[in-house]
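1. After the sequence you'll find the predicted model.
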Amino acid sequence: MGEDRFWAIRGGGAASFGIVLSYQVKLVQVPPIVTAFNINRNLRQNATYLVSRWQQIAEKIDENLYMRVIAQAVDDSATGKRTIQSTFNSLFLGTCKELVTLMEKGFPELGFDAKDCSGSEMSWLESVLFFAGYRDKSVNILLDGPLGSATRYY
């Protein structure tokens, strides 16, 4: 979109705003296999640096990789104290093998490897359930109507 347009739409402050008059949707071909994954990192595991690094590379990494970061307060199992955990919640339009190669080049700091793909190759329709928090359910659950407001990310 470009930084200038982003700030124009967002507005300049409390007394200004932007209006979107049109937008464009680009459809992409979805392969038969996609890879969805979650990687959790807390403050002890350098989550602050990883989020900062993700912000620097997100727009430059492969367009077939969608990656968002969800930050939340959790109990650290190692120390028993509260900490911040960043979940890198992602979908890649391709196989795990392709994704491992991409992550090694584009975001090696995350430490993504083949073990993070365990059970994460699926059809795009199954990935809808993955992101809604219904990973172990059949896709037929989608025929039953709205899934509700699932907020489970891991």
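-> On my side now, so go ahead. Computed from a predicted model, the values in this text were never measured in an experiment. Numbers count the residues shown, from 1 in each chain.

2. C-alpha only now, for contacts and for neighbours.
-> Will do.

3. mind listing the helices in the chain by residue range?
-> In the chain, the helices defined using DSSP state H lie at 3-10, 47-57, 96-106, 124-132.

4. I'd assumed D75 was in contact with K81.
-> Yes - counting by Cα atoms under 8 Å, K81 touches D75, with 5.6 Å between them.

5. Looking at those two now, which is surrounded by more residues?
-> D75 (13 against 9; other Cα atoms under 10 Å).

6. tell me the contacts of the more buried one?
-> K81, R82, T83 (Cα atoms under 8 Å, 6 or more residues apart in numbering).

7. take the one below as the second:
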Amino acid sequence: MGEDLFWAIRGGGGASFGIILSWKIKLVRVPPTVTAFTIRKKLEQGATKLVSKWQYIADKLHEDLFIRVIIQDVGNGTQKRVQASFQSLFLAGDDRLIPLMNESFPELGLEAQDCIEMNWIQSLLYFNGYQKGDR
């Protein structure tokens, strides 16, 4: 193993893996106010179509906008209920986020009451479940 090899990552099975040969980190300025939101959709609310759309647009979104999807079973044990949670962090206020979302991902139906403005440290708490306001 040479100096250029940082580490290997296991893939889908014992016979496959990826090798990282280089790693680049791009630092960005974080403004005093960021905006976060979580929108949850169940299958009967069109979650499947939204996740499909997200897969095609996620890499084309504005560079200050990050949206991830968490898919989980929210059933009561006897009944399976799948839910997709769209969690987002935007490096600006909701006054810029809502028009951007209406242009790039209107199917999600983001509204002003879904958005929570905070500082970046508070967003870390929000995404880890330590802050109220998660809708």
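-> Received the coordinates, thanks. All figures in this text were calculated on a predicted structure; none of them were measured in a lab.

8. Tell me how they score on TM after superposing.
-> Remark: TM-score between the superposed chains equals 0.83 [TM-score structural alignment, normalised by the length of the second structure]; 125 aligned residues with a Cα RMSD of 2.3 Å.

9. Rebuild the helices of the first structure as a markdown table, extending it with distance to M67 of the first structure and mean neighbour count.
-> Below are the helices of the first structure laid out as a markdown table (distance: least, Cα to Cα, whole Å; neighbours: other Cα atoms under 10 Å):
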| stretch | distance to M67 of the first structure | mean neighbour count |
| --- | --- | --- |
| helix 3-10 | 19 | 11 |
| helix 47-57 | 9 | 15 |
| helix 96-106 | 11 | 16 |
| helix 124-132 | 12 | 18 |
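
10. and A71 of the first structure, which of those helices is closest to it?
-> Of all the helices of the first structure, helix 47-57 sits nearest to A71 of the first structure, with 9.3 Å by Cα to Cα.

11. what does that closest one contact?
-> Everything outside helix 47-57 of the first structure that qualifies as a contact, by Cα under 8 Å, 6+ apart, is R41, V69, Q85, S86, G106, F107, E109, L110.

12. Identify the residue spatially nearest to the aligned partner of the fourth one in the second structure, adjacent ones excluded.
-> Yep, that's S86 of the first structure we're talking about. Correspondence of S86 of the first structure to the second structure, assessed by TM-score structural alignment: A84. Nearest residue to A84 of the second structure, sequence neighbours excluded (Cα to Cα, 6 or more residues apart in numbering): I71, at 4.5 Å.

13. Correct me if wrong: that neighbour contacts R81.
-> No - applying Cα under 8 Å as the test, I71 of the second structure and R81 come out as separate, 10.5 Å apart.

14. Map E98 of the first structure across to the second structure for me.
-> In the second structure, E98 of the first structure lands on R96 (TM-score structural alignment).

15. got it, and L129 of the first structure?
-> Alignment note (TM-score structural alignment): L129 of the first structure maps to L125 of the second structure.
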